[in-house]
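In: Give me a 3D structure for the following:
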Amino acid sequence: MNCNKPFRLSAITIAMMTLLSQAQAQVASNPDTNAATTATAAPGKADEVQQVVVTGNARNGGQRKIDASYSITTANEEQLKQAAPSSTADLLKIVPGIYAESSGGNAGANIGVRGFPIDGDAPFVTIQMNGSPLFPPPTLSFLEGSSLFRIDDTIERVEVLRGGPSPIFSNGQPGATMNFLLKKGRDVAEGSLRATVGTGNLRRIDGYYSGKIADGWYGSIGGFYRVAQGVRDGQYPADQGGQITTSVTRKLDQGELTFYARTVNDKNTFYTGVPLISASSAGGKPTAFPGFDPLTGSLYSNELRNVALEVGPGQVLNKDLANGRGLQANLFGVDFSQSINGWNISNKLNHFSGDAPTLAIFTGNSPVSMSSYINSAISSANGQANVVAAAGGKQAVSGTATYLNGGAAVAGDQQVMSAGIWSVEKKLSSFTDELRISKEIVKDHTFTAGLYYADYSSKDMWYLGNSVLMTATANARPINVQLNNGVIVSGNGHDGASFYTLNENFSAQNTAFYLADEWKINDRIRVDAGVRTENRRLNGVISNPKSVDLDNNPLTLYNNSASVLSGSNTPVDRSDNEVSYTLGGNYKVSENFSLFARLNSGFALPQFDTIRDNGVNAPVTKVKQYEIGLKSVSEYFSAYLTFFHNTFTGLPFQQFLADGRNVNAIGGSSGSGLEFEVAARPVKNFQISLSGAYQKSKYENYGTNTGNEVKRQPKLQFRLSPSYRIPFDNGDIKLYGTYTHVDARFADAENQQSLPKYYTLDAGILVGLGDNLEFRLVGTNLTNQLGLTEGNSRVIGSGSSVVFARPIFGRAIEASVLYRF
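Out: This next block holds a predicted model:
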């Protein structure tokens, strides 16, 4: 990287100077003085009354959630476990206004925020650890932020901020910021071991330990390891790997310094669409394709697992699909805060590096019978003069199909399909640093100045396509096809080579400066404003592909038109300067009831892939948001309501089609809606909560799609969650469940591929015995509902009677035992 040295050293220099100056200082007898982690409810009040949040505000100690003039959802360790997320993205189901498609597995989610229009991935969601972004761009092609994070027992809580002042702080994310806060060591040592088993032969171990190292010094270590065949059985482990996280904290006089590190080595299968029979009427649900269970079926198989990809003349790339869409990465961070004579200083930095590859099956066109496939191949081959000439002038009149493994003949009525083995190698590196200084310079005005710097890069090697002819069945089998004139349509299972080969190296440096002012007008009214100016310098090199016949043999159709590197490259150099701002206010009606309003204007700079696809002059996406909300908390009831409206301009759109074409467009949108989080506690030990959002968003200035609904996001989604605690001598039992409703959506901007509404039912039981033992049993999608989260994103329009879509996972059960010590 090319980090600016002053930025690189800012946190370490300030922290170490303060640490040395206080080496002999008296450390407070209670180490847990951070307001964000020790606030407790007053007697007779709900626990959340005094809950403090640190995300989205400039205060070192944070502020009460109910006093924050923006929308933020929080979840503690128990709430994280109760949600039973299948991945980091799946946890976002507890956040109103966010719709996460986590049906692809542990990585590669699509996440929409408040009707923000997206093509896929998660361009408006930033993942943070301890307030620092893991990787500054929230999305690149074949990468979204949640894929870089794994949840385990080292997490104390998560805070998810939507809109609000987020365009000002950190990396200036205008959408949602998901901030995971690590546990820290305390005076009293604590530890836990948790063993989990579940559907798909899941086996997982989690561990955590923390405590006091020396006077003023505290440490923690934890992590997990798991292996799982997967709810969708691909005949080999879908998920295998784990991570370790450590931290060391030094308590200072009026401050704190924490060093933390994480290493991850995880492999995850990535699932795309499966074949379905389309609904016979509008709004109806597709049904299962014959012989393929959409809830548990997977195209992956041992016969497909090890693939040989021809990537150039005489060049073969051997790949193992078990490596999937995984992560091998290391993260190191420093979190420092200090108060000195009324000046509050904080600095957060981290360094992330690693590999985030994608090796997966990507589906395309609809299945056909083996006979129809051969007939189409005959027609295509006979229509190519060079192929007929290479066959001695003989045209094909028939063909044979055999299984690659064993050589048995494939029946003519067997349904078959071509699906690509896409290989993407992605090496990532980033360094971020954010320095904040705040002080009440003028009475009742607390001014904050901040400096943010990021240096990040991505080095990619893509081979897209590499289609394999396979049976349209669970655990598909590859097929070879040869015509009677010597033409080989499918060789070694492949009926196509790479249609898009790319080698690109990008790097960028962002420097931002912001000012914020919080004005306490009186005990009831508080307003805040902020402005941010940001500069980004981006440069890169993009390869120029060419099409060749890999073996110079026209008779081998499967590699006659392969995309390979040409040896020439296109340099890219671009500089951006943008300004964002926010203005908000909070009116405290009573101690635990407040109203707020806010407007902000933010932006999303075109990232590496957007510039590659739309040119160096790709527009900046501009986002304006308006919010009005209320927050009320009492012993028996709590409510968080936010009305929002947003507008977009300069929105890029990208779509890879099954034939290799890449469709790009620029447009905009607008949307309005209501987010709600309410809970009632009518009697002791019982709570019922309702959270969700209603929104309507439409495309604007989007060509023929103007006025259409923004794709992939439901108008209405909600979660109804009751829970009941039954105390008994030396323990208690907690029963809980969740009913989730997701409205109908469209899979495409054309509003032709309808995704029907669906619901799921989850339930769990938690049994605590004394202070040490805890047993948990949880089930998700207990009624085996067929819910679709994605249509065939590589086909524009409604398609045929047989379609591809990606269903949610079928019923899954997990059981765990936790021992605390």
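In: from here on, contacts and neighbour counts on C-alpha atoms
Out: Fine.
In: need the helices for this structure, in chain order.
Out: According to DSSP state H, the chain carries its helices in the segments 5-21, 35-38, 77-83, 302-305, 370-382, 385-390, 608-614.
In: nearest to residue 460, of the ones you listed?
Out: Of all the helices of the chain, helix 608-614 sits nearest to residue 460, with 10.5 Å by Cα to Cα.
In: I'd like the structure of this one too, to check against the first:
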Amino acid sequence: MAKTAFFLVTSYLALSTPAWAETAAANSTEATAEAEADTQGADQTAKPPVEVFSTGVAKGRDRLDSATSTSALRGGDITILGPRPIGEVLRTMAGLRVAVSIGEGNNNFTVRGLPLAAGGSKYMQIQEDGLPLLEFADLFNVGADVYLRNDLTVNAIETIRGGSASTFASNSPGGVINILSRTGEVEGGSMQLTTGVDFDTKRVDFTYGAKLGENTRFQIGGFYRQGEGPRNNGFDGWKGGQIKANITREFENGYVRLYLKYLDDRSPVFAPYFANITGTNADPIIRSFPGFDLRNDTILSSFLGPVITLDQNNQPAAFPVATGQSAESKSIGVEAQFDVAGWTITERMRYAANGGDFSRGFPNTANTVSAFAAGQGGVGATARYASGPLAGQLIDPNGLINGNGLLSLYFFSFVRARSLDNFTNDVRASKVWELPGGKLTTTVGAYLATQDLNTTWLHTAMNIDANGNNGTAQVDIFNAAGQPQTLNGYFAFARASSLFRRAFDVNYKVFAPYGSVNYHFGKIAIGGSLRYDTGRVRGSLVGADLNNGSVGLITQDINSDGLINPAERRVAFLPFTQSAPVNYNYGYLSYSAGINYRVAEPVSLFARYSKGARANADKVLFTPLINNADGSIRSTRDKQDDVKQLEGGFKFRNDGLTFNATAFRVTAADHNVINGAANRTDRTYRATGVEMEGGVQKGPFSLMIGATYTKAKITADLLNPALTGKEPRHQPDWTYFVTPSVDLGRAVIGASIVGVTKSFSQDSNLLVMPGFTTVDLFGQIKLFNGGSLQVNANNVFNTLGIFEVNQASVPANGVGFARAINGRTISASFRFDF
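Out: The predicted structure follows:
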């Protein structure tokens, strides 16, 4: 009843405060001037403040004059939420579906029912200062958010959903998320020290901006942190930070800005863990097992590892389990904007050297001690600890070790990214033509990008127990004759087979000319835009599972003791003599057209139809779609996935009250890989729904509220027709958030409430994942002039929120795997502004 009431209130009052929605967007001086020019001559005292939005559009303009669905957060409103990962911040923005809980990066982002068949952000481009972090935001094991951090340098976050995003950025048919940096407009700085109250973290953030002369200004900032993190690792899961800087030189008719960034940061990766799943498919009960809390524990521990396997040169190597997401990025960018002969010319360029090591553990099987041992060693097999304080001790086959009596086989992947370097350049020219009946804005531009994909996938397989709180240890299995079936807890020096022993060396080149026109006359604005993306893909692949085949495993004496253990007969290698080329081109047209009607000063209506696409990057490699003889791709439809969107909306803004609602209908194609070539997908989808956001600002009180209702369906599954007509997995009907706050002058208090309703764990539509709501609290008090203390309590009620379940139905033995959000964590920050 309470949830129904919430949805009714949301549908009627979906409001968004300008304090949260308005953004001082970087690089929008010309946009502000245009917005002001569009409103000259009217009664300025009767008008609400102009909200200029510049992401994914030809030229920044007032949101009420644009036929797009957009949202924004300002830096101060982001800071009050605490130093949390960017994915958690984006959960508080309308229209987005963000599945966090994996870690700092590699989270899952989508919009408007577009599918999340695999991880990352396939249909939404993730940008920093107007250019993508990676050309493809869903690369295997390395999503674009891996190279993105939230700190005091962030000035605003802008998102555009649908609309013209498909024609003003490549590979963004669903929308664009743009993180904008501070650029020194406001002189002064901040220093913030953060510590965990009930978990281990120490962090320092800083930012400072000032003038270097009459026409020159700069901004510098970043963070450094170290600590175990939000779960019980037993080691410093978080370690590292970043520094960002920019310098701007202004001229009479424009400016030039230089950006620099250095990121070297390590963070843990969390996977599906042991879950007790009982009840029925329609009404399951998902709980933590004794001895392992899904919210606070992880299999990572100081007794685990290292990851022993053959390296990229087929030589034995050992990598630390603590590696997690160890991301490294060095980037330099230039931005320039000038007014020349009535044209506004904008140039953005960035080169980023991206790399790092990325490790994670993910489950294969779990069972009772006796059943697990028999599965690997036959009848009468036994288990002994191979590491930790009980190393060498026999495990009672009928006992409840750790309170749960479970053993498990986990695969550990270790991805070495030697180069994910990219270069991007976007140049555009816009001009506003004064016509007798109105204004005609024309824009032409060209986008050029290159993206490296030079990675190696390495794996090993370990037997472990289900022991939380830094207790996880490796386990050996012996057959009834006492002969070892594993080696020091390693079942295989592979992923139990040769699958996923891969090396990519592929380069993508993208070129896209684009253009738009927008005619604004009276209360009406009509516009359209075109973009033509071409891509050139060249490279080579090496792998034991090319084209669904396998060259098998080899036998190798990994520990050099002169004996061959059964685990040493399961060693995966890279067959460099059997490489395959990648050699194909692609091209596709994107277009968007919309109309906006400014009914009255505070009200506008809009409608838009768009078609965009997403190039299929690495998700078609190592599949039958690529001809391993010549590197060609099977057909044109396999080169990219098209997305079509029809949307219409209503916007209202007046006297501290705003309301934005957009109805949408989306169709999309998706070529993807869920978990290896055996789980390849080739589908089409349809989704309809409505997204709402809004808020109210009255005196000290503000409220931001939003909800998205989506009904999605797999309209055709070309590989598994039985799934046609099913709902996509992990697609809730409702996502919603509420953020109330009260500013008492010397103190600010508030909450962030975010939730999702139930969804299916898999596309078969059997097992239901329960919906959940989390509550975060924040409070800030001014201690003295420039000094403040802030406390953030995330998931204050310690809710068990499930984002992923591996099983398609309730398991007969009640043992499954689920990925849950982090439990309650409380941090305190002291900030000094100067």
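In: can the helices of the first structure go into CSV with extra columns for mean neighbour count and distance to residue 817 of the first structure?
Out: CSV is the format used below for these (neighbours: other Cα atoms under 10 Å; distance: least, Cα to Cα, whole Å):
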stretch, mean neighbour count, distance to residue 817 of the first structure
helix 5-21, 15, 40
helix 35-38, 16, 26
helix 77-83, 16, 12
helix 302-305, 16, 33
helix 370-382, 19, 50
helix 385-390, 17, 64
helix 608-614, 18, 45
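In: Which one, of those helices, ends up nearest to residue 528 of the first structure?
Out: Closest to residue 528 of the first structure of these, according to Cα to Cα: helix 35-38, at 20.7 Å.
In: buried sites along the longest strand seen in the second structure?
Out: In the second structure, assigned by DSSP state E, the strand with the most residues is strand 438-465. Neighbour-count burial for strand 438-465 of the second structure, with 16 or more other Cα atoms under 10 Å as criterion, is recorded at 439-465.
In: so which of the helices of the first structure comes closest to residue 154 of the first structure?
Out: So among the helices of the first structure, helix 77-83 is nearest, using Cα to Cα, at 9.1 Å.
In: In the second structure, what range does the closest one match?
Out: When helix 77-83 of the first structure is aligned against the second structure using TM-score structural alignment, it corresponds to residues 75-81.
In: Residue 682 of the second structure matches what in the first structure?
Out: Under the alignment (TM-score structural alignment), residue 682 of the second structure pairs with residue 666 of the first structure.
In: Is it correct that that match is in contact with residue 654?
Out: No. At 9.1 Å, residue 666 of the first structure and residue 654 do not qualify as touching, with contact defined as Cα atoms under 8 Å.
In: returning to that earlier point: quick one: list the elements packing against the longest strand of the second structure.
Out: For strand 438-465 of the second structure, the helices and strands in contact under the criterion 3 or more Cα pairs under 8 Å, 6 or more residues apart in numbering; DSSP states H and E are strand 307-310, strand 406-419, strand 422-435, strand 475-478, strand 490-492, strand 502-521.
In: Of those, which is nearest residue 663 of the second structure?
Out: Nearest to residue 663 of the second structure among these is strand 502-521; the distance by Cα to Cα comes to 22.6 Å.
In: Could you give the number of residues near the residue nearest to residue 759 of the first structure when sequence neighbours are not counted?
Out: With Cα to Cα, 6 or more residues apart in numbering as the measure, residue 741 is the residue that lies nearest to residue 759 of the first structure, at 4.5 Å, once sequence neighbours are left out. Residue 741 of the first structure: 18 surrounding residues under other Cα atoms under 10 Å.
In: OK, contacts around the residue mapped onto residue 741 of the first structure from the second structure?
Out: Under the alignment (TM-score structural alignment), residue 741 of the first structure pairs with residue 755 in the second structure. Under the criterion of Cα atoms under 8 Å, 6 or more residues apart in numbering, the neighbours of residue 755 of the second structure are 735-737, 771-774.
In: do the same with residue 502 of the second structure
Out: Residues near residue 502 of the second structure by Cα under 8 Å, 6+ apart: 456-458, 541-545, 574.
In: got it, and residue 718 of the first structure?
Out: Neighbour list for residue 718 of the first structure: 96, 690-693, 740-742 [criterion: Cα under 8 Å, 6+ apart].
In: Mind picking the two most distant members of those?
Out: 690 and 742 (13.7 Å).
In: Report the central residue of the second structure.
Out: Among the residues of the second structure, the smallest C-alpha distance to the mean C-alpha position (Cα atoms, centre = their mean) belongs to residue 107, namely 3.8 Å.
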